[in-house]
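Q: coords below, sequence missing:
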């Protein structure tokens, strides 16, 4: 039986029905509702995995070795086929890979985005993969790169070379001499978190300061709204839109998941501080509609399962489900240890 291991990475799939974990002892894929373990790829096959992503609900995964006992170098990306139970493609690079994204383009093709310290390489996957484009980024140690794919647009968001600037690129035009690129002055300091809504019409960002979340229109670059997490510095782990765009949730290293009302912003709390001098920036802010707590010493990823329900996955293996009301009250509706799920099947 495989040991429980340590979680190194957590990624939701594109339709947010599954999540995949890169582990010190391999890869695991889970369905969310109900919480079940779908796939176990052991240490003997892939070693320790630092970065991982899955293609929708298909049998294809991309991963990068890392952790304490990697089988593969951090300068390689491998594509795993879980039907054939083997690696089917290998990419070798000169630099360590900071993150990988696997997605379908607007037609029927499959693409891979490999993120490095200062660039992103986009490939069309086939028996002989084709490099479509290399784009320069800011110094990107976090490997920030998010994708939103539809029939009309394939958007890639990443930190532009100038600090605090977000670049949004339409990858459907990557093979052309000129391509659509939007640059958004999102923050004064370096970006720390990026997230698209389902339709790709909005993108949310946070900086390394960790106090504000800003939401922008991806076509015009205009700021739609600004939310305040708090006044002290924090590291954001995740930002996620609800499927209907009614709400947005975010998690950080403060051990709190915040929920904001995006459509009806009158539901959000306002500061009671006077709108004067240095206090004006706080008194004008929109604070969260609701919040709940998770372990403070864990990396946490969050998302909506229904219009009024949020799940949080922590790298200690815990799974939380909370429901919330427009009044701001939250109730824990579920708890599990996802690392334990499915182990009876291995005995």
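A: Thanks, I have it. Values in this document were obtained by computation on a predicted structure and should not be read as measured data.

Q: okay, CA-based contacts and neighbour counts for the rest of this
A: Fine.

Q: not counting the strand ranked longest in the chain itself, show me its contacts.
A: Of all segments of type strand in the chain, defined using DSSP state E, the longest is strand 60-70. By Cα atoms under 8 Å, 6 or more residues apart in numbering, the list of residues contacting strand 60-70 from outside reads 8, 22, 24, 46-55, 71-82, 97, 99-102.

Q: hold the first one in mind and look at this next one:
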């Protein structure tokens, strides 16, 4: 008897084409075969969804929390030609302008009043006001990923793009970014703070890696730059004014495709995520870093040693659970994953500020991880948990209301199973190995978005 292959899943996941946060991690956008949607990052809430007929979008880029979105066609059946950027005003639900190029658009970065479009070998910058005006363009090396980054803070100027040589980063200073228009009565005028190091004295090129760049990330201030290469083992943090290497962080020893880096808003930590489905958290500032190092690093001042033993490893990590178990009935022994199933391990991560129960303590920074299978994870860092335990709030409150919460490194339970909040196992810290295992971030809340919000 011949049995055709079938997949049986406890849930019917949404298939995301793309997901990305705005510059301040307040909202995120997703594109699906049905259209696109805008969500509040935390607490998770659907702001608006647009069902589009006739095609799909490759990505939807939000411009802060304004109603302006930048759309690029792509996916199985592109709604717009892939060589166009559509300016979409979500307040009126229609296109307001379009930019057409002679080749496919690879990437986009934006801030208030500015738009940078990455093509295969050049980056074109536009000013966005009542009219969209071409500002300038720069040549780059072969850049199929379309990587670029722009500082989005008030009075920030930095635009980071791939250099003309492989592994180099070109630093460009645009006119300062204006602050957002305040709501309500205008505040009293305050003198503008001048940067003691002007853009003219800053460097314009950083030789970051010897192999192809895979990600470029800058915080809103533009003071720092994080780079990764195709090897996927090291993350380098640079001072954009001096070009000095501040820190070299090791993601792992095996080659991986690093999908992205995100700076904590106060620029003291970063998180990184890759195709391995693991989110790593590193400390960036401070002479006594909390990052882990090899136990042999104490001997490095006395004997010659490989550079590997000086490596700084993530002090915390979280493994994104794989998709719900799928059962395949087939006449062959092949266990290949069907092509139409979403990649649950693929994710994008951002930082949010969560208030504490104790009003005397400052808000706590946590991570939000979005998977391409429609999973929303809110993760607490180990240090914050220790502080929470040391200073318990006088008014105790029940744990977070989560449903169908998967444990880190395990598979989610079916929807019919009662939900529970995941906590790190007691023996996890004993199992830590030098450069291999870190303290596991704690899953505070897990929710679904996409099809569970009414998508067809």
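A: That came through, no problem. Quick caveat: nothing in here was measured; it's all calculated off a predicted structure.

Q: on that earlier part again, filter the contacts of strand 60-70 of the first structure down to just the ones in strands.
A: 8, 22, 47-54, 76-81, 99-102.

Q: residue 16 of the second structure matches what in the first structure?
A: In the first structure, the residue matched to residue 16 of the second structure (TM-score structural alignment) is residue 7.

Q: now do the contacts for that match.
A: 21-24, 315-317.

Q: tell me how far the nearest residue to residue 13 of the first structure once chain neighbours are set aside lies from residue 75 of the first structure.
A: In space, and not counting its chain neighbours, residue 13 of the first structure is closest to residue 56: 5.3 Å by Cα to Cα, 6 or more residues apart in numbering. Residue 56 of the first structure sits 24 Å away from residue 75 of the first structure, going by Cα to Cα, to the nearest Å.

Q: now do residue 236 of the first structure
A: 26 Å.

Q: neighbour count winner among the two?
A: The residue with more neighbours, out of residue 236 of the first structure and residue 75, is residue 236; 27 against 17, by other Cα atoms under 10 Å.

Q: check contacts around the more buried one.
A: Residues in contact with residue 236 of the first structure (Cα under 8 Å, 6+ apart) are 192-193, 206, 208, 210, 250-253.

Q: aligned counterpart of it in the second structure, please.
A: In the second structure, the residue matched to residue 236 of the first structure (TM-score structural alignment) is residue 258.

Q: again with residue 102 of the first structure
A: Checking TM-score structural alignment: residue 102 of the first structure goes with residue 110.

Q: same check on residue 75 of the first structure?
A: By TM-score structural alignment, residue 75 of the first structure lines up with residue 83.

Q: wouldn't that match be in contact with residue 102 here?
A: Yes. In this structure, residue 83 of the second structure is within contact of residue 102 by Cα atoms under 8 Å, at 6.5 Å.

Q: ok, residue 134 of the first structure to residue 337 of the first structure distance?
A: Between residue 134 of the first structure and residue 337 of the first structure the computed distance is 40 Å (Cα to Cα).

Q: typo on my end, residue 255 of the first structure
A: Going from residue 255 of the first structure to residue 337 of the first structure by Cα to Cα gives 17 Å.

Q: ok, residue 330 of the first structure next?
A: Taken as Cα to Cα, the span from residue 330 of the first structure to residue 337 of the first structure is 21 Å.

Q: who has more neighbours, those two?
A: Neighbours were counted for residue 330 of the first structure and for residue 337 using other Cα under 10 Å; residue 330 has more, 17 against 14.
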